[in-house]
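quick one: sequence plus predicted model below, questions after.
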Amino acid sequence: MNLEEVREYCLLLPGVTEDSPYGPDMIVFRIEGKIFLHMPLEYADQRISIKLPPEEGQRLRENYDAISAGYHLNKVHWNDVLIEHTFSADQIKNWILQSYNLVVSKLPKNLRLKYSDN
């Protein structure tokens, strides 16, 4: 996958918005105002930062050189994933969806119900 494919996939998810609150070199994707994916544009090696359950993120970081603790983010919850030529598109989409669903699960109940089919 590349950054444009990640962007297209994120925008297919219900309720997702994108913006650049940190400047033109960083795009974030949100659900109900809560960030579930950071997409830095300044790196030569394309990457995304996603939220995962702490134990899964730790396991992935231990098993894959292409996954590390989120740079400038909470290293318990956020994980940087190199996306080009590292993992299948389906695997990357699975992690993006997992991040999205993790953030949705923390929303107030009335908002969570809007996204319960994902």
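Yep, it's here. Numbers count the residues shown, from 1 in each chain.

going forward, measure contacts between C-alpha atoms and count neighbours the same way
OK.

quick one: the helices in this structure?
Here the chain has its helices, by DSSP state H, at 3-12, 54-63, 89-105, 109-112.

just send those helices back as TSV, with distance to Phe36 and mean neighbour count too.
Supplementary listing: the helices of the chain in TSV, determined by distance: least, C-alpha to C-alpha, whole Å; neighbours: other C-alpha atoms under 10 Å:
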stretch	distance to Phe36	mean neighbour count
helix 3-12	10	14
helix 54-63	14	14
helix 89-105	5	18
helix 109-112	14	12
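
try this one next to it:
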Amino acid sequence: MQEYFSRDDVFAVCAALPATRDENPFGPETSVYKVVGKVFAITNLDGEPVTVTLKADPPHAEALVRDHPWITPGYHMNKRHWVTLTLGPDADSQLVTDLIVNSYELVVAGLPRDKRPT
């Protein structure tokens, strides 16, 4: 059986970033990672496939959706600024990691300077 990026891998990458919190504002089936109260990642806690929704710059989001069949416009989010990744054998683990970190960095860049984690 081929290993691919898992729900636990998503949690590990998110939790390793500075000043993050895991919350469940939408109920026990959804995990929402925030930095200083702002969302940067949303993932399902049960069921398959594992999905993670991340913030992305609009031109980058458009290219990701165009070039990767496992990436779609953000589910229940602004489709220009968010993408949803369906994790499975086609999902590139390094790209998933990079997109999680990029989402975090985009959210941090939008925070007031005095609120940004160091």
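Okay, I see it. Keep in mind that what you see is a predicted model, and the values were worked out from it rather than measured.

between the helices of the first structure, which one is closest to Leu37 of the first structure.
helix 89-105 (7.3 Å; C-alpha to C-alpha).

what span of the second structure is the closest one aligned with?
Matched against the second structure by TM-score structural alignment, helix 89-105 of the first structure falls on residues 93-109.

want to throw the helices of the first structure into a markdown table with distance to Val28 of the first structure?
Rendered in a markdown table, the data for those read as follows (distance: least, C-alpha to C-alpha, whole Å):
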| stretch | distance to Val28 of the first structure |
| --- | --- |
| helix 3-12 | 10 |
| helix 54-63 | 20 |
| helix 89-105 | 12 |
| helix 109-112 | 20 |
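
wait, which of those is closest to Met39 of the first structure?
helix 3-12 (7.6 Å).

which part of the second structure lines up with the closest one?
On the second structure, the counterpart of helix 3-12 of the first structure by TM-score structural alignment is residues 7-16.

by how much does that stretch deviate from the first structure on average?
Once fitted to the first structure, stretch 7-16 of the second structure is off its aligned match by 0.8 Å on average (mean C-alpha distance after the TM-score superposition for the first structure).

quick check: Lys34 of the first structure touching Ser105?
No: checked against C-alpha atoms under 8 Å, the pair Lys34 of the first structure and Ser105 is beyond contact range at 11.2 Å.

what residue of the second structure matches up with Ile31 of the first structure?
Using TM-score structural alignment, Ile31 of the first structure lines up with Val35 in the second structure.

what's the closest residue to that match other than its chain neighbours in contact with, if anything?
Using C-alpha to C-alpha, 6 or more residues apart in numbering and skipping the chain neighbours, the partner closest in space to Val35 of the second structure is Thr20 (4.6 Å). Counting by C-alpha atoms under 8 Å, 6 or more residues apart in numbering, Thr20 of the second structure touches 14, 33-36.

got those as JSON lines, with distance to Leu87 of the second structure columns?
Output for those, formatted as JSON lines (distance: C-alpha to C-alpha, whole Å):
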{"residue": "Cys14", "distance to Leu87 of the second structure": "15"}
{"residue": "Tyr33", "distance to Leu87 of the second structure": "17"}
{"residue": "Lys34", "distance to Leu87 of the second structure": "20"}
{"residue": "Val35", "distance to Leu87 of the second structure": "23"}
{"residue": "Val36", "distance to Leu87 of the second structure": "26"}
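
of these, which belong to strands?
33-35 (DSSP state E).
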